[in-house]
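Chemist: sequence-free structure coming up:
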């Protein structure tokens, strides 16, 4: 539906002005600016309805997961959090346990020692990533089982 909104915006932009040479008769667009504004308003209203219905379905539909029962909305957020944490842990996981830091303004050698095991964090990151993927598949499965009644859909199919 976002595509239809953008198409209506573009169509209205094209209908906003008419160009013609002096002495020529201008050719008006098939639809008026006002008509396209009304159509755009309707598509936006329909989009808000379907967006609300999807959000409601995402909070109303619950499924079982390792951490307990989750709504689809909670599961989506959990998947994002798992992926985000996996990215952060991977960054720590590729570091060396001990690094020499080259400081040009200091005379002495400085070392940076990790207060964690990079190998274990990298392994934990991979597990989190797999868990996020499993959760995403479970969300997708739920989404295929959930039906939303949106009678205006025929206008957009």
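Modeler: Cool, the structure landed. Since the model is a prediction, treat every value here as computed from it, not as a measurement.

Chemist: from here on, just use CA atoms for contacts and neighbour counts.
Modeler: Will do.

Chemist: which parts of this structure are strands?
Modeler: 62-65, 68-71, 98-101, 110-113 (DSSP state E).

Chemist: list the buried residues in the first one.
Modeler: Neighbour-count burial for strand 62-65 flags residue 62 (criterion: 16 or more other CA atoms under 10 Å).

Chemist: quick check: which helices or strands does it pack against?
Modeler: Packing contacts for strand 62-65, counted by 3 or more CA pairs under 8 Å, 6 or more residues apart in numbering; DSSP states H and E, involve strand 68-71.

Chemist: next one for the comparison:
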């Protein structure tokens, strides 16, 4: 059996998903025909059964590919910050780092002190940050750098891992 890298499998899964959607739409196009009452049904290039069979075959390949990808993501590791993480953990950590970086950058864009509105007789209400915005801006940039570093490690690993999957029908 031929092999495919995990990185190629990610792309192929997207291609198969799109093809499944196209075949589901094609089912409706070939399932019905509009004709004048009493007219002969025109010959069709593909029947509903043809489309269903192709769809079943692609769905089967999709399930196999999905299983192989999940297995590879669980069985293989990357090393990040002196810690071995399965790829599935690393993907989640990268997602969490990006979310944390986004929040820190939002806080980092805040002013240290901001007047809100006058309250009553010449009383000014001020919103005061209980943190240093610049520190959070820097923290956000560092977290984003870490997420990018981890994503690159995952990507490199994805190209190194090979799955037993015949992709010649699709590539």
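Modeler: Sure, I can see it. These numbers were taken from a predicted model, which means no experiment stands behind them.

Chemist: tm score of chain vs chain?
Modeler: Overall, the chain-to-chain superposition scores 0.90 on the TM-score scale (TM-score structural alignment, normalised by the length of the first structure); 154 aligned residues with a CA RMSD of 1.6 Å.

Chemist: just to revisit the earlier point, tell me which of the strands of the first structure sits most buried.
Modeler: strand 68-71 (a mean of 14; mean count of other CA atoms under 10 Å).

Chemist: what does that one correspond to over in the second structure?
Modeler: Taking TM-score structural alignment as the measure, the second structure aligns residues 83-86 with strand 68-71 of the first structure.

Chemist: residues contacting that stretch, please?
Modeler: 73, 74, 75, 76, 77, 78, 79 (CA atoms under 8 Å, 6 or more residues apart in numbering).

Chemist: average offset between it and the first structure?
Modeler: With the two structures superposed, stretch 83-86 of the second structure lies on average 0.6 Å from its match in the first structure, counting by mean CA distance after the TM-score superposition for the first structure.

Chemist: if we can go back for a sec, output the contacts of stretch 83-86 of the second structure as TSV; include the columns distance to residue 171 of the second structure.
Modeler: Below are these laid out as TSV (distance: CA to CA, whole Å):
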residue	distance to residue 171 of the second structure
73	22
74	26
75	26
76	25
77	27
78	28
79	31
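
Chemist: tell me which of those is nearest to residue 50 of the second structure?
Modeler: Using CA to CA, residue 73 comes nearest to residue 50 of the second structure of those, at 34.5 Å.

Chemist: aligned against the first structure, show me the partner of the closest one.
Modeler: Match for residue 73 of the second structure (TM-score structural alignment): residue 58.

Chemist: so what's the residue count around its match?
Modeler: A count of nearby residues for residue 58 of the first structure, using other CA atoms under 10 Å, gives 21.

Chemist: who's in contact with it?
Modeler: Residues in contact with residue 58 of the first structure (CA under 8 Å, 6+ apart) are 71, 72, 73.
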